[in-house]
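# Model the following, please.
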Amino acid sequence: MADINHVVLVGRLVRDAQLKYTGGGLAICEFSLAINNRRKQGDQWVDEPSFFDVTLFGRQGEAIQRYLTQGKQIGVDGQLRQDRWQTPEGQNRSKVVVIANNVMLLGGAGAGAGGGSGEGGGFGSSRSDREGSGGSGAPRGGGGPGGDDGFGSDDFPDNIPF
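Sure thing, here's the model as predicted:
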């Protein structure tokens, strides 16, 4: 069985994203995401935040960095990577970071409405982009009236047993 390394997170940015470049010109966009988990403590619900460092490489990071401001709600689709290093004192350290494949801006019109940054039809793309339906939103494969799958018609029997 193959190993799986996939993570999807939705949270708010802790601070504005930082953009830097490698010596070879590769863009690296780094930001931190806070995600609240709610749990009951006694009679009250309390929020327990978890913080995740996220790295987004390439043109996608360059394009979206200016929209990644503190407090903005975003969705991240990616994978986990464990960075390991040794301190000058000889102590071994490690940190888990999220390597983003796609980032999606969430929230209302003020939060970049319609703004996904997924290149190639990924996490930030719309359904019609992925289906190639020309924006009609209609399912492919004969789903209309008279189609063979029966989902495009309102002719459902009234005696459904559930």
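# From now on I want contacts and neighbour counts done on CA atoms only, so please keep to that.
Fine.
# just checking, G71 touches V14?
Yes - contact criterion Cα atoms under 8 Å: G71 and V14 qualify, at 6.3 Å.
# higher neighbour count, those two?
Using other Cα atoms under 10 Å as the criterion, G71 and V14 rank with V14 on top: 20 against 15.
# Look up how far S32 lies from the more buried one.
The gap separating V14 from S32 is 6 Å, by Cα to Cα, to the nearest Å.
# Just to be sure, I64 is in a helix?
Yes - the assignment for I64 by DSSP: H, G, I helix; E, B strand; the rest coil puts it in a helix.
# can you give me the strands in this structure?
For the chain, the strands defined by DSSP state E occupy 7-13, 18-21, 27-41, 44-57, 73-86, 92-105.
# Can you give the contact residues for the fourth one?
Surrounding strand 44-57, the residues in contact under the criterion Cα atoms under 8 Å, 6 or more residues apart in numbering are 26-40, 96-102.
# and for comparison, fold this next one:
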Amino acid sequence: MNKVALVGRLTRDVETNTTAAGKSVARFSVAINRKFKNEEGNYEADFINCVAFSNTADFVSKYFSKGNAIGIAGRIQTGSYTNKDGQKVYTTDVVVEEAEFVESKNASGNTSAPANDVNDFMPVADGDDELPFN
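Down below sits the predicted model:
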């Protein structure tokens, strides 16, 4: 079984590309604090490279940016390639299958969309007998 679940913060803005077949690909890195502090009393962090495809890539690139907290679930994938200098480079990525918010817009400092207003709700008259919860 190859399953991973992570919660962390994006270290940079999401890089989005489209394949020749029209499939969205999003690449980003997530910083995750380790459980214990080091000798200086600070938490060290791991920086995990992630890649998402299709709808998940579109979701991540639309709603997340550097510094936002994100929850992801997926699988670890390893690979290798030869760089332009002829050296073999090994890679490890999390292929993101699910992504979700783990904090509110206000907590993340993202205030681009207005918060819901009380007036966004449809008014209901008192004594309406057609409501299922009366």
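# In ChimeraX, select just the buried ones from the contacts of strand 44-57 of the first structure.
Selection of buried members from the contacts of strand 44-57 of the first structure for ChimeraX, criterion 16 or more other Cα atoms under 10 Å:
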select :27,28,29,30,31,32,33,34,35,97,98,99,100,101,102
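# dump the residue contacts of G71 of the second structure.
A5, L6, V7, G8, A99, E100, F101, V102.
# Not including adjacent chain positions, what is the nearest residue to the fourth one?
Beyond its immediate neighbours in the sequence, the residue positioned closest to G8 of the second structure (Cα to Cα, 6 or more residues apart in numbering) is I32, lying 4.7 Å away.
# what lines up against that neighbour once you look at the first structure?
Under the alignment (TM-score structural alignment), I32 of the second structure maps onto I35 of the first structure.
# What of S65 of the second structure?
Under the alignment (TM-score structural alignment), S65 of the second structure maps onto T69.
# ok, the closest residue to that match other than its chain neighbours - how many residues close by?
With Cα to Cα, 6+ apart as the criterion, T69 of the first structure has its nearest non-adjacent residue at 4.2 Å, and that residue is D16. Applying other Cα under 10 Å, we find 17 residues neighbouring D16 of the first structure.
# Show the contacting residues for D16 of the first structure.
Per Cα under 8 Å, 6+ apart, neighbours of D16 of the first structure: F31, L68, T69, Q70.
# Of those residues, just the buried ones, ChimeraX syntax please.
Selection of the buried residues among the contacts of D16 of the first structure in ChimeraX, burial being defined by 16+ other Cα under 10 Å:
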select :31,68,69
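# of the contacts of D16 of the first structure, closest to R130 of the first structure?
Nearest to R130 of the first structure among these is L68, at 24.6 Å by Cα to Cα.
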